[in-house]
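*Asks:* With the sequence up front, the predicted model follows.
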Amino acid sequence: MSITIAIIADVHLPDVGGTAQEAALVWALDSLARQPPDLVVFAGDMTAAGTSGSARRFRDIVDRYGRGFRHLITPGNSDRRKPSDWPDVQRCLASAGSANGPGWAVVLLDTSTGQTTEAGRRDVVRSLGSESGGNVVLVTHVPPEQLPAADREWLGAVVKVHPIRLLIGAHHHRDAAGCLHATPVHLVRGLDPDKAVGGPPSVTVFEDGANGWERRDWVFPHGIPQRWSETDRRGFVDLLGFSCMQETLLGLEEARRRQIRVVELRADDAGTRSGAAVAEALAAWRQAGGAHLSIHMPNLRWDRTQHAVQGVEGWRRALDLALVSEASALTIHVPGASVREMRAGGAAREPFAAFLAESLRVVAEKGMTIGFENMHAAPGESLDENRSFGFTPAECLDWVQCMRERLPAAARVGVHLDIGHARNNGLLATDFPLGSWYALVGATVTGYHLHQVVNDGTAVRNHRAFHGLHGPLISLSSFLWAWEAGQLRRAPMCLEIRAPETGWPAYEHLAAQILTR
């Protein structure tokens, strides 16, 4: 008799409704209800930040859509991220510690603290002791190799003594397989469209048949472009472009040669080049089909000593470049001031608003799109009101609204969404994962910066190349879902990659993956 066990892991459901994470969870539960397995196990990290609101949202969704099958839940580390909410989260994730059927059993091991507990060990041993010779599956969130040495030793002894035929873990957001002594160990990449590595988010189904346990993935179909029409896939690539970074002339030549329709120039580099050379390169690019030119403006900062906006001269030169170049859009970092200084009544808010309203009026009247780009927390930066402004969706939307009120009514003003900044955002990346950004600011977006984020062992680095749609730290499945669903405005996208030798191949590879059916 065949046994099927479905694993849903690492959902990371935010507080915000309508996210890609919620869409993936609803799809998974609906799919399982149509083809029920013997058991569904939620293998940890159901919530993004361990808040009561996200846990209640998870429970409501499971109660509404998760019908027709039995299920167990074990928590993960993210479900404990807010200690004050943990009792409520724990109630929402309440579950038996094991389940069984004819000739099989599933036992849960709680590793949500990153280790086992004495009580948890006793519960596992007690559950295993009641299974005499059965086919037992042990499910935990943190995989064995990441547990402390004492826990690994204990777990190794357990699998030697008890009839555990399969051990399943999650947490790393990627698939893997190995053994703990003679027991097969499988890790699953999980269901989070922001984070699943190596493939689209999925439910992993294990089936025990004549040849032992076999796994297959039920892939979230709305996070991949292959199901789009050819028109939609081509339309996406037509809006996909490149930021020339510090290589203005080389970048324009490559864009011309590759017939890339969207290009961004950085004013701090383009302004140092020969005006005639830039004009000639722009003309050649446009002749080859170039359609959308964005100028990335230099930073403006608040001078606390002078009580004034700093960087005005370079800013005005960049505006002249935008006008001479007949740019389509401006990309502008949010003002360089603290949250305290930029809130209503703060010292910097009115000076920035007045300066930008005055200086941007001419480009707004010429029909240029104006996008204010979200920034991100630096390593070790405090997250109180003295941190820099523009790290959250609410702050960016507040500033956009402020500028809309100051500029002509017809002005196109919105958020320029940098997904790398949103992902590499310190602890705020937990409170506001990419799916939340898409849900909250998607309707106001004027353009995008796309770049991968990589942990090189010393720090998390921005502006790295994409080598695929899924990972290592940003999966584009949530972006593609939000794009297809209409949650994100279909606006120009620029790959913002520091090293051109990796950037151009990344562009070609990404475009090919979108176009390939």
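*Replies:* The structure has been received and is ready for your questions.
*Asks:* CA atoms for contacts and neighbours, from now on please.
*Replies:* Fine.
*Asks:* what residues does stretch 369-387 touch?
*Replies:* 328-334, 338-340, 364, 388-393, 396, 400, 411-418, 421-422, 424-426, 428, 445-447 (CA atoms under 8 Å, 6 or more residues apart in numbering).
*Asks:* Among the residues you listed, which ones are in helices?
*Replies:* In helices, judged by DSSP state H, the following of the contacts of stretch 369-387 are found: 339-340, 364, 393, 396, 400, 421-422, 428.
*Asks:* ok, and here's another one to check against it:
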Amino acid sequence: MTTIALLGDIHLPDREDTVKDLVWDWALAEARRQGAELLVGLGDLTSVGTLKAAQRVRRKLDATELPFVLSPGNAEFRTRAQTAAVLSALSTPRQHGEVLVLDSAKGSFSDDSRADLAALPASGRRNLLVATHCPPADLPEGDRAMLEELAAAGVIGCLAVGHKHWDASSGCCQQIRGLDPDKAQGGPPALVIMRRGPVGWQRQDISCPLADPLNWSEAERREWLANLGISAMGQTLPALAEARAEGVAAVELRYEATRGIADDELLPALAAWRGAGGRCLSMHCPSIAWQDGVVTGVSELRACAEYSRRLGVDRVTVHVPGVTVQELRRDAVPYGALLDATCDCLRPLVDAGIAIGIENMHMRDAERVGDKRGFGYIPRECQEWIEALRGRLGKDAVAFHLDIGHARNNNWYSSLYNLSEWYAEMGSWLSGCHLHQYSLVDGRYDNHYPLHEIYGGFISLASFFMSWHLGQCRHVPMFLEIRHESSIASYRSLRSALGLARGEDA
């Protein structure tokens, strides 16, 4: 019997302190434990194709003392100046025993790969395992036809592919969700063992236990749930009623949707929610921006701060200012004006002991990479703004509010700064989080979709749970910020996914 370990789509970044390295180390150790005779990489082993990451991938593979063959992925081509060095660092023979790896990193087979496939019929070899990055549906018709003919003839017994981040099986094709805890869908990141026996290739999926919160104690899962809350969005009173009924401890209101509600309706609703166990009330504040040479939104932010004090909120969420990177750094006037205005508006909150969380933003459809994009899309910029506010308002007054949907739906920057990198870089800065899924709908990526699964859609929560459990992320209030249905539905779904019932029903 031949035993092969399939490793795909880990997207290792340059930094070595993310939870991805823990998953990669586990996968290599588990492959040895399973008796793997060969390690097969299915591509996207680096995040953005940098030499530092590629060398770490290679170093850890070498340390296993097992033979390995690697197929490149599209991620290995993302940093063009380093591509040649990366491909050299990850270079291996294209064939090893019963395994052939093909290069489909650019969406079609390389000339060498086509030549290798063309030579197979005359070789007399059968029931081979062929590994490549892209699944057949993503390949040109001619490449797809070569695979189909060889599979029909029994030459290819198993076609192993990655790239999509979810599992699928069709005929001899085995697609794997891979090892990335930021992206693996349908379950925790997984190692796949393929064993060739008398009846062909048999697949075994082994999920990474480090990435599965069901392996936590019930007390640990309940502690996580006790920090999970909902955003009311535009439905303040219904959301408070739902939070009260479900025992949700954290609620975030939006100023524009709440300010018009009469006190004799709002205050009793808040008191009833507090009486049912509500512990953290947050207010999502309006934003300030630099437009046409002036700071806008100041009166709204100042009014929101006063309103928040009157309601007795525990914390507020404030976006980074609406200004381009170029404007904020090239000219001291926007920087000083925005900082003065923000501190003037927020100082009454500091005096009242109300915590302030500064939220990251993300690339818009019309924006391009560079200094003309908006500010606050990457960790360093968020740190810079928070430090500037702390210099005026006090170190303990201002922290970071991470929106994971913004970090993930961030064009090029979502690859340059993976979710795992945000957790590693900003986890100790946290005072709150927004959780939501993002989706591709009608050809457009959008945020604030329901989050009904731990491992579903473009965002997997596996890395978030890992970072939380390891203490890399501070344990802070989290708000499900859902626009397309009530946030309470996602709350119930995640509670169920954690194997928990409502507190008093457990």
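*Replies:* Perfect, I can see it now. None of the values given here were measured: they were computed from a predicted structure.
*Asks:* Could you get me the TM-score between them?
*Replies:* Aligned and superposed, the two chains score 0.95 in TM-score terms (TM-score structural alignment, normalised by the length of structure 2); 501 aligned residues with a CA RMSD of 1.7 Å.
*Asks:* Go through the ones in helices among the contacts of stretch 369-387 of structure 1 and say which is closest to Leu282 of structure 1.
*Replies:* Ala364 (21.6 Å; CA to CA).
*Asks:* how about Arg490 of structure 1, what's its partner in structure 2?
*Replies:* In structure 2, the residue matched to Arg490 of structure 1 (TM-score structural alignment) is His475.
*Asks:* do you know how far the residue lying closest to that match once chain neighbours are set aside is from Glu16 of structure 2?
*Replies:* Excluding its sequence neighbours, the residue lying closest to His475 of structure 2 (CA to CA, 6 or more residues apart in numbering) is Trp468, at 6.7 Å. Counting by CA to CA, to the nearest Å, the separation of Trp468 of structure 2 from Glu16 of structure 2 is 17 Å.
*Asks:* Ok, Gly312 of structure 2 next?
*Replies:* From Gly312 of structure 2 to Glu16 of structure 2 the distance is 42 Å (CA to CA).
*Asks:* Counting neighbours, go ahead and name the busier of these two.
*Replies:* The neighbour comparison of Gly312 of structure 2 against Glu16 (other CA atoms under 10 Å) goes to Glu16, with 15 against 12.
*Asks:* Does the more buried one belong to a helix, a strand or coil?
*Replies:* Counting by DSSP: H, G, I helix; E, B strand; the rest coil, the backbone at Glu16 of structure 2 sits in coil.
*Asks:* distance of the match of Arg490 of structure 1 from Ala497 of structure 2?
*Replies:* From His475 of structure 2 to Ala497 of structure 2 the distance is 19 Å (CA to CA).
*Asks:* returning to that earlier point: dump the ones in helices among the contacts of stretch 369-387 of structure 1 into JSON lines; add distance to His292 of structure 1 and neighbour count as well.
*Replies:* Listed next are those as JSON lines, based on distance: CA to CA, whole Å; neighbours: other CA atoms under 10 Å:
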{"residue": "Val339", "distance to His292 of structure 1": "33", "neighbour count": "21"}
{"residue": "Arg340", "distance to His292 of structure 1": "36", "neighbour count": "18"}
{"residue": "Ala364", "distance to His292 of structure 1": "16", "neighbour count": "21"}
{"residue": "Pro393", "distance to His292 of structure 1": "26", "neighbour count": "19"}
{"residue": "Cys396", "distance to His292 of structure 1": "24", "neighbour count": "23"}
{"residue": "Val400", "distance to His292 of structure 1": "22", "neighbour count": "21"}
{"residue": "His421", "distance to His292 of structure 1": "23", "neighbour count": "25"}
{"residue": "Ala422", "distance to His292 of structure 1": "24", "neighbour count": "24"}
{"residue": "Leu428", "distance to His292 of structure 1": "32", "neighbour count": "17"}
